[in-house]
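Enquirer: Predicted model and sequence below, questions to follow.
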Amino acid sequence: MSDNQGLNIGVPKSSSYLTTSTLLLMAIATGLCAGANYFNQPLLNSIALSLGVSEGLAATTVTLSQVAYAVGLLFLVPLGDKLEQRGLAVGLMLIAAAGLLISGYAHNFSMLLLGTLITGLFSVAAQTLVPMAANLSDPQRSGRAVGLVMSGLLAGILLARTAAGLLSEVDGWTTVYRVTAVLMLVLAATLWLILPKARNPHPKSYAATLKSLLALAITYPRLRSRAILGGLVFGSVSVLFSTMALLLSGPGYHLSDSQIGLVGLLGIGGVITANLAGRLADRGRGQVVSTFALVLLLLGWLGLYLGLGNLWLFLLPLLLLDIALPAIHISNQSVIYRLAPEAKARVNAVYMTVYFIGAASGSALGAAAWSHGGWGATCATGMVLGALAWLVLIYDQRLLKREVKER
């Protein structure tokens, strides 16, 4: 079945495939949407001081943004198989920009929570653009197209901390929210002008669409295994993301918002990895990528524990986690998109919902571990989630072998 089945534009001719420049613009848009949920991570201390709340309460914005994103993935992204996809993506971006403006002008914590909730819920526009990139690209290079767009998404997640930290030094912690809102409005308008219309010619009702998500999860065991694998890995890394600013701004490091933000530049290693992982997935080496990434994840956590108190010994294992996260994610998507090519948006919704439930859970577990056991408990939590991911990968390998035998 064609990757482009279900779009009113039919199977694109080679001349009508999305160009690299269009894919790059989609990558920037996905990065901006996804990254908007991570600006608060290096700013927790500044937010707490500015709004008169504790650091622990300020840290709840990290979990809230990820929970809201997971809800949006479950209830909004499936609309990509029902509504016109360009209009859906642009509409979601416009509402997310409104959420950013609320956060950018927040004068109390409740207002920040509202802005965070709206931004998290509607920034799932990023996840409507990823399956569009797969559907509207050359089928022989769809892995590369997804890898390119996902590079933007992961760049947004990994580098949002840098942008937030640096802009915080310019005019306070609200600056990044205001600037990003304007950029998102500009990108939404540009995407409306350059993206083709794409719609499923036989859309289901919304209720039927939601029911189909459960049906997809039941029908495809590897969708379940890869979704859980992604959730555990993102949860493990989120343990670090939700506590890193508290560690680096405290005794032993005493870093400012901008300095903590600069640490996020290590995320460029993950961006490069995403593109490479996409190319390897096209060559059928997704399992090798997954295994290698999990090795890096566990080594990274071990290094973070042993390197406590030394910034340079902290940065190298941080880089390993930044590389492991996108490598696993891209290899996961290379698997799930092949399961039901006619339902990419819904398959993506199932996967990404579990993915961000894992992230939210990791953030909450990380904050709890930090509060009750300090850095040692935090590292132990991250390693436990990584070990569970190993077990899921072993199970997924068995499922793959079973699929090969049945062919």
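Expert: Structure received.
Enquirer: contacts, neighbours, all on C-alpha from now
Expert: Will do.
Enquirer: Quick check: the closest residue in space to Glu55 that isn't next to it in sequence vs Thr180, distance?
Expert: Among residues not flanking Glu55 along the chain, Ala48 sits closest, at 5.5 Å (C-alpha to C-alpha, 6 or more residues apart in numbering). Ala48 sits 21 Å away from Thr180, going by C-alpha to C-alpha, to the nearest Å.
Enquirer: With Ser290 instead?
Expert: Distance from Ser290 to Thr180, by C-alpha to C-alpha: 33 Å.
Enquirer: So between Ala48 and Thr180, which is more surrounded?
Expert: Using other C-alpha atoms under 10 Å as the criterion, Ala48 and Thr180 rank with Thr180 on top: 21 against 17.
Enquirer: For the host helix or strand of that one, which helices and strands make contact with it?
Expert: Using DSSP states H and E, Thr180 sits in helix 175-194. In terms of contacts (3 or more C-alpha pairs under 8 Å, 6 or more residues apart in numbering; DSSP states H and E), helix 175-194 is packed against helix 20-35, helix 85-104, helix 142-171.
Enquirer: residues contacting Ala368?
Expert: If a contact means C-alpha atoms under 8 Å, 6 or more residues apart in numbering, then Ala368 has no contacts.
Enquirer: putting a second one here so we can go through both:
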Amino acid sequence: MSDDRRAVPPDDRAGGSAPIPMLWLLTIICGVTVGNLYYLQPLLDTIGREFDAGVGEAGSSLSAMHVGYALGLLLLLPLADVLRRRRLVVVLTVLTSAGLVIMTLAPNLAVLTGSAIAVGVTTVLVQVLVAYLAVLSGDRRGRVVGTLMTGMLTGVLLSRTVSGMLADLAGWRSVFAVAAILMLLSGVALHRALPNRPPDSTVPYLRLLGSLRTLIATQPVLRRRSLYGALCYGAFNAIWTSAAFLTAGEPYNWSETGIGLLGLAGLGGVLAAARVGRLADRGLQAPATITLLVLTLASFGLVYAGGVHVVPLLLGIVLMDFGIQGVHLLNQSEVYRLADQAPARLTTVYMTSYFVGGSAGTASGALAYQYGGWAGACAVAAAMIAVAVVLWLTDLLRRRRTEAAARRSAPATAGAAPRLPDSDAVGSH
């Protein structure tokens, strides 16, 4: 009992947002944890050569890790609504560390891929933390989610840099050994920092999984935002996976460190995107979303030119990361507004879709690069964003037709004020 009183921060009892020190601690841990999903990217060429595997085979290990993460989102994340979160995340950190140790010792690509799937499954703990703080944040949800996502997205990009540098210094296996140690330290920190709160729900596990279908069927905003997220993350991974192969060969011939440092190019875009969450708090989700999607689509012209020139490659990556991560922040802010009592399940639906799209982008990007070079990879990524733009515009036209039909069928009322869009329509795109 005394432990509970000591662990629960004052703001938590009041239903407000988490205190700043705790928020920043969890932001750092989110960045460290999500890095597990990306350490492989700059190492694909090196690992492929060690295990005598081709581009597609080496890329499949990263794709398999993202598939594992999607499975974890689907099967493990809903447990955060019915279990004590502190116990759940500590167990997941230990399991993640164990999987990283196996990756360190992997004797062949099959073992590496299998353990990568396991690491992907347990790395879902990062979404448990995001959903937890999103619910506590109230009216500051967009800003808090933006802070957490800054940590995560910084981890996504810096993980490539750290991975490349460690691989050059001590071999690629050292990357996963260091990651295993970081996860154990994170587990200790989470055990000390997180409140030992009771679960939000007592629904049985199988019924909990069944409720996911109900959420999908009854929440059109969730469906649309999940599609946008899947397409954007697919494009993101198609480019970043292919970039490892591009920069390892002509005309770049970069080392693992150089390939990893490419991740720093996107850091400026990520930090700028972190402020996009405030637009959601101001009700500007819809125009911000289409603007960012169009900007992302335009960025692929520069990314394509980066196949032979480094300057447009760097500029294109900055713009691409800004657009894609900005859309992701808007998506999550909208999804968490839908139901405070099912944060983990809402996250499950959105992030499962997100990483299924990411896995498809990783696999298709590697295959497109293998058969069509850098142009093929850019075409795959651009096509995904183009589909997202078309979906947004189609939904806009459908809603306008529906509203026009409703106005025509409604009885005329003399002196009636013009109808303003309600709060649900503000962020419906």
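Expert: Cool, the structure landed. Being a predicted model, the structure only gives us computed values, none of them experimental.
Enquirer: And the TM-score between these chains?
Expert: Scored by TM-score structural alignment, normalised by the length of the first structure, the superposition of the two chains gives a TM-score of 0.93; 399 aligned residues with a C-alpha RMSD of 2.2 Å.
Enquirer: quick one on the thing from earlier: hmm, who's touching the helix holding Thr180 of the first structure?
Expert: For helix 175-194 of the first structure, using C-alpha under 8 Å, 6+ apart, the contacting residues are 22, 25-26, 29, 32-33, 36, 39, 86-87, 90, 93-94, 96-98, 100-101, 103-105, 163-164, 167-168.
Enquirer: same deal with stretch 316-333 of the second structure?
Expert: 141-142, 145-146, 149, 153, 225-226, 228-229, 232-233, 236, 265-270, 272-274, 276-277, 280, 285, 289, 292-293, 295-297, 299-303, 306, 350.
Enquirer: quick one: buried residues of it?
Expert: For stretch 316-333 of the second structure, a neighbour-count test (16 or more other C-alpha atoms under 10 Å) marks 316-333 as buried.
Enquirer: Leu292 of the second structure matches what in the first structure?
Expert: Matched to the first structure by TM-score structural alignment, Leu292 of the second structure sits across from Ala293.
Enquirer: what's the mean gap between the one helix or strand its match maps to and the aligned bit of the second structure?
Expert: Per DSSP H and E, Ala293 of the first structure falls inside helix 286-306. Once fitted to the second structure, helix 286-306 of the first structure is off its aligned match by 1.7 Å on average (mean C-alpha distance after the TM-score superposition for the first structure).
Enquirer: ok, then the element right after that helix?
Expert: Next element after helix 286-306 of the first structure (DSSP H and E): helix 311-336.
Enquirer: ok, and which of the helices and strands packed on helix 175-194 of the first structure has the densest surroundings?
Expert: helix 142-171 (a mean of 25; mean count of other C-alpha atoms under 10 Å).
Enquirer: List the superposition-based mean deviation of that one with respect to the second structure.
Expert: Mean for helix 142-171 of the first structure is 1.2 Å (mean C-alpha distance after the TM-score superposition for the first structure).
Enquirer: List the residues that contact Ala58 of the second structure.
Expert: 44-45, 47-48, 109.
Enquirer: Go ahead and build a PyMOL selection from the buried members of those residues.
Expert: Of these, the buried ones can be selected in PyMOL as follows, counting by 16+ other C-alpha under 10 Å:
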select buried, resi 44+45+47+48+109
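Enquirer: and which of the contacts of Ala58 of the second structure is nearest to Pro78 of the second structure?
Expert: Pro78 of the second structure lies nearest to Leu109 out of the contacts of Ala58 of the second structure, by C-alpha to C-alpha, at 31.2 Å.
Enquirer: Next, the mean deviation of the helix holding Thr180 of the first structure compared to the second structure.
Expert: Counting by mean C-alpha distance after the TM-score superposition for the first structure, helix 175-194 of the first structure comes out at 0.9 Å.
Enquirer: wait, what's in contact with the counterpart of Gly91 of the first structure in the second structure?
Expert: Matched by TM-score structural alignment, Gly91 of the first structure corresponds to Val91 in the second structure. Counting by C-alpha under 8 Å, 6+ apart, Val91 of the second structure touches Gly187.
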